[in-house]
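Participant: mind folding the following:
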Amino acid sequence: MTLTRSGPVLGLRANAAQFTLLVAVNALVGGMLGQERTVLPLLAEQTFHLAAYTAALTYILAFGITKAAANFFAGTWSDRYGRKPVLIAGWLIGLPVPLLLIWAPSWGWIVAANVLLGVNQGLTWSTTVIMKIDLVGPQRRGLAMGLNEAAGYVAVAVTAMATGHLAATHGLRPAPFLLGLAYAALALGLSVFAVKETRGHAHHEAATHAPTQTVSTGRIFLRTSFTEPALSSASQAGMVNNLNDGLAWGLFPLLFAAHGLTLAQIGLLAALYPLIWGLGQLITGAASDRHGRKPFIVAGMLLQAAALALVAHGTTMTTWAIALTLLGAGTAMVYPTLLAAIGDIAHPATRARTIGVYRLWRDGGFAIGALLSGLIADTHGIPAAIWTVAALTAASGALAAVRMYETHRPVVPADARTG
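Facilitator: Next comes the predicted model:
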């Protein structure tokens, strides 16, 4: 982390070592989520014999509610106490999660584990996002968010595939969740001994902006949620994005199993979507720095809607592989770009709280997706749930197209301006 007499230096190159470390920590955050993607829906059906989809998806509902709340508090606490203490607290809370998943004697224990996982994900993922935005400064936020989200979701994919293989070889418990235990222990050690505080970088950047009056958290909530067109458009798009991810997490493995796919095949499909999502962000985040945020957000939501429709229509592994590739590509267009748009608008002095509010809405989508898709699947079947969510995703993209303005204006080099 580079410091000068005038204060911290912003920029990706100047803070490369600390930025890279935070990318690695966020990969471990994603791995904690990935340990559940393949195994938990099947555990609900085969071990705990939950026949109703709504009951089976209670773990996603619990996860979504607690992660959304933790995101909100992560922003506020990061401003008040610093980024690093919040990161460490998140890993301390996440450490028991794999053990609860291994030893759970009833489904209630699984739900309790996902309450802790939601808090862990909200505190740790939000904080790594805030810290990276602190470090890189205004011009490379898209690239920074692309790298951050790519690390997290590639780890989700790799872990989902690995746990599918472990489950097929050694059973649904305990082997798949031992990976999560290793991730949590390693990440806690890195956070305590290697990660450095970045709040000073945000204060340094704030000094280069016009002074801002003290803004209450309530006012930031209203502005981000409803009144500021780009912030509120990003919040609704993020919520719908994770609504369809909650559907994919909870119901896709059950849909594939109902059509006779093996555990290994289900694990491969469960990994394909976050893998494309993760790797694609290496391209889309940086591209939004050059071409703007809005085109990626609108096109990505519409592509997700088309991909979900193809999942609902499909009956073979080949069709689903194509659909999940498209779903991953659409999500990659949206995910880092929404975060970068929030960073474009939010004043550095209120950035952490603004990100917290956005992520409150975004990850609340997990809970809404689990509840909505579970209720529709119970009454009309899984394909009907997927068609419904596809329609909502298309509507979200249309709303962003109408209401959102472009938030990022690339800086043109002086030699280009003078011709």
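
Participant: only C-alpha atoms for contact and neighbour calcs from this point on.
Facilitator: Will do.

Participant: quick one: the helices in the stretch 301-419 of the chain?
Facilitator: Secondary structure of the stretch 301-419 of the chain, counting by DSSP state H, counting those that start in this stretch: helices at 317-345, 351-380, 382-403, 414-418.

Participant: from the chain's centroid, how far away is the shortest one?
Facilitator: Read it as helix 414-418. Taking CA atoms, centre = their mean, to the nearest Å, the mean C-alpha location of helix 414-418 is offset from the chain mean by 38 Å.

Participant: picking up where we left off before, out of the helices of the stretch 301-419 of the chain, which gets nearest to Arg199?
Facilitator: Taking CA to CA, helix 351-380 is the member of those nearest to Arg199, at 9.7 Å.

Participant: tell me the angle the closest one makes with helix 382-403.
Facilitator: Orientation of helix 351-380 against helix 382-403 (axes from the mean of the first three to the mean of the last three CA atoms, to 10 degrees) gives an angle of 140 degrees.

Participant: any buried residues in helix 351-380, and which?
Facilitator: 351-378 (16 or more other CA atoms under 10 Å).

Participant: for stretch 383-394, same thing?
Facilitator: Pro383, Ala384, Ala385, Ile386, Trp387, Thr388, Val389, Ala390, Leu392, Thr393, Ala394.

Participant: to check against the first, give me the structure of this:
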Amino acid sequence: MLGQERTVLPLLARDTFRLSAYTAALTYIVAFGATKAVANFFAGTLSDRYGRKPVLVAGWLVAVPVPLLLIWAPSWGWIVFANVLLGVSQGLTWSTTVIMKIDLVGPASRGLAMGFNEAAGYLAVAVTALASGAIAAHAGLRPGPFLLGAAYAALALGLSTLAVRETREHARLEAGRHAASGHDPDAALSTGQIVRRTSLGDRSLSAASQAGMVNNLNDALAWGVFPILFAAHHVPLARIGLLAALYPAVWGLGQLVTGWWSDRAGRKHLITAGMLVQAVAIGLVALGTSVPAWAAAQVLLGVGTALVYPTLLAVVGDIAHPAWRARAVGVYRLWRDGGFAVGAVLAGAVADAWGLTAAIWAVAALTAVSGLVVAVRMDESHPARARGVVPAEGAPAAADHPQG
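Facilitator: Predicted structure coming up:
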């Protein structure tokens, strides 16, 4: 659903709706990011209250009209509204898949599970961005690329309704084991306490939240600004689609390795390195003037993001108590996906004032600072690594983590 937009919507804003100001052209990303961030928060709370599956199905029901609105939109306001719905849908559906996988796996394999989850999503983004560019090059910007989204929404709604099973009882079973082991002082935290702990109170959770926000700020730049930069250098539409696909493709494939790696080597250093690699890659986009240079930068950006993305989710899974883990994931994802809105506003404002290249450099600098914050503020959260023990293959690790 995101892949259908990454190649096409920035060019639709410029060529069909004649939006000349970058800030105006990126309003759809602001709408998406803001609503997805809020929906993430409520997805965790609703998943704890009503179960995971009802939230997942509701999210896909909200997604059904999105491709139709993108196809028929007579004005830019319709595009923005479609992305409001898309943000609600993504917040409910993707948060729930994360929570369900954390429910189903033990602490020793959370990174691997998050790697599979995020790889599935971002490989789909890459494939669809590439396909959308190819379709648009042959059939125009509308309606062809968005027919893919209509098929995806129908397929996902059917699978969620018919094939997915509820997982909330797995989390309740794990919470019961905490209580039986005497590791249960934090089981009864209120939602407000969870928000404060995840946002500021816990060193590692707050470091993860800010890194997640900056990571998706980068993604807003790649989504909304990079295609315009490439088009300004007269890159053909099909090649813009290829460049738009490279970043999420490497990101997606890489997570199959990096999630597992964080289970073996720990979380903190992978996140720090990933943020700094992203900063370098974004700087290379600003310096680049050719398709090969931009392709190399997109690959490097994908590598950096792959190091970070599943690992941050694993950090939250390590630290949060099973009784309120879903809500902690929702709070973390509220901050993380708020980065879409912040990134779109920041990139648009800087680009309007000083140009596209200045906007790219500003985001590169922020990303480097974020990596340094993780290096200073985050504690190692993997249960075995935090105790200086490397778990044997297949061996369970402790489920608790001392709060930072």
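
Participant: TM value for the aligned chains?
Facilitator: Scored against TM-score structural alignment, normalised by the length of structure 2, the superposed chains reach a TM-score of 0.94; 385 aligned residues with a CA RMSD of 1.2 Å.

Participant: so for Pro85 of structure 1, which of the helices of the stretch 301-419 of structure 1 sits nearest?
Facilitator: helix 351-380 (14.3 Å).

Participant: onto which residues of structure 2 does the closest one map?
Facilitator: Counting by TM-score structural alignment, helix 351-380 of structure 1 pairs with residues 325-354 of structure 2.

Participant: Ala210 of structure 1 in helix, strand or coil?
Facilitator: coil (DSSP: H, G, I helix; E, B strand; the rest coil).

Participant: how close does the aligned partner of Arg293 of structure 1 in structure 2 get to Gly252 of structure 2?
Facilitator: Under the alignment by TM-score structural alignment, Arg293 of structure 1 pairs with Arg267 in structure 2. Distance from Arg267 of structure 2 to Gly252 of structure 2, counting by CA to CA, to the nearest Å: 18 Å.

Participant: over to Val291 of structure 2?
Facilitator: For Val291 of structure 2, the distance to Gly252 of structure 2 - CA to CA - is 21 Å.

Participant: of these two, which one has the most company?
Facilitator: In this view Val291 of structure 2 and Gly252 are compared by other CA atoms under 10 Å, and Gly252 has more residues nearby, 28 against 16.

Participant: chain neighbours aside, what residue packs nearest to the more buried one?
Facilitator: Ala119 (3.9 Å; CA to CA, 6 or more residues apart in numbering).

Participant: could you check which residue of structure 1 pairs with the one you found?
Facilitator: Alignment note: Ala119 of structure 2 maps to Ala150 in structure 1; criterion TM-score structural alignment.

Participant: residues near Val225 of structure 2, how many?
Facilitator: Using other CA under 10 Å, Val225 of structure 2 has 23 neighbouring residues.

Participant: before we move on, what about Asp415 of structure 1?
Facilitator: 7.

Participant: quick check: the farthest pair among the buried residues of stretch 383-394 of structure 1?
Facilitator: Longest span within the buried residues of stretch 383-394 of structure 1, CA to CA: Pro383 and Ala394, 16.7 Å.

Participant: how many neighbouring residues does Ser126 of structure 1 have?
Facilitator: With other CA under 10 Å as criterion, Ser126 of structure 1 counts 28.

Participant: doesn't Gly75 make contact with it?
Facilitator: Yes. The criterion here is CA atoms under 8 Å, and Ser126 of structure 1 meets it with Gly75 at 7.3 Å.

Participant: anything in contact with each of those two?
Facilitator: Ile355, Gly356 (CA atoms under 8 Å, 6 or more residues apart in numbering).

Participant: and of the helices of the stretch 301-419 of structure 1, who's closest to His201 of structure 1?
Facilitator: Closest approach to His201 of structure 1 among these (CA to CA): helix 351-380, 12.1 Å.
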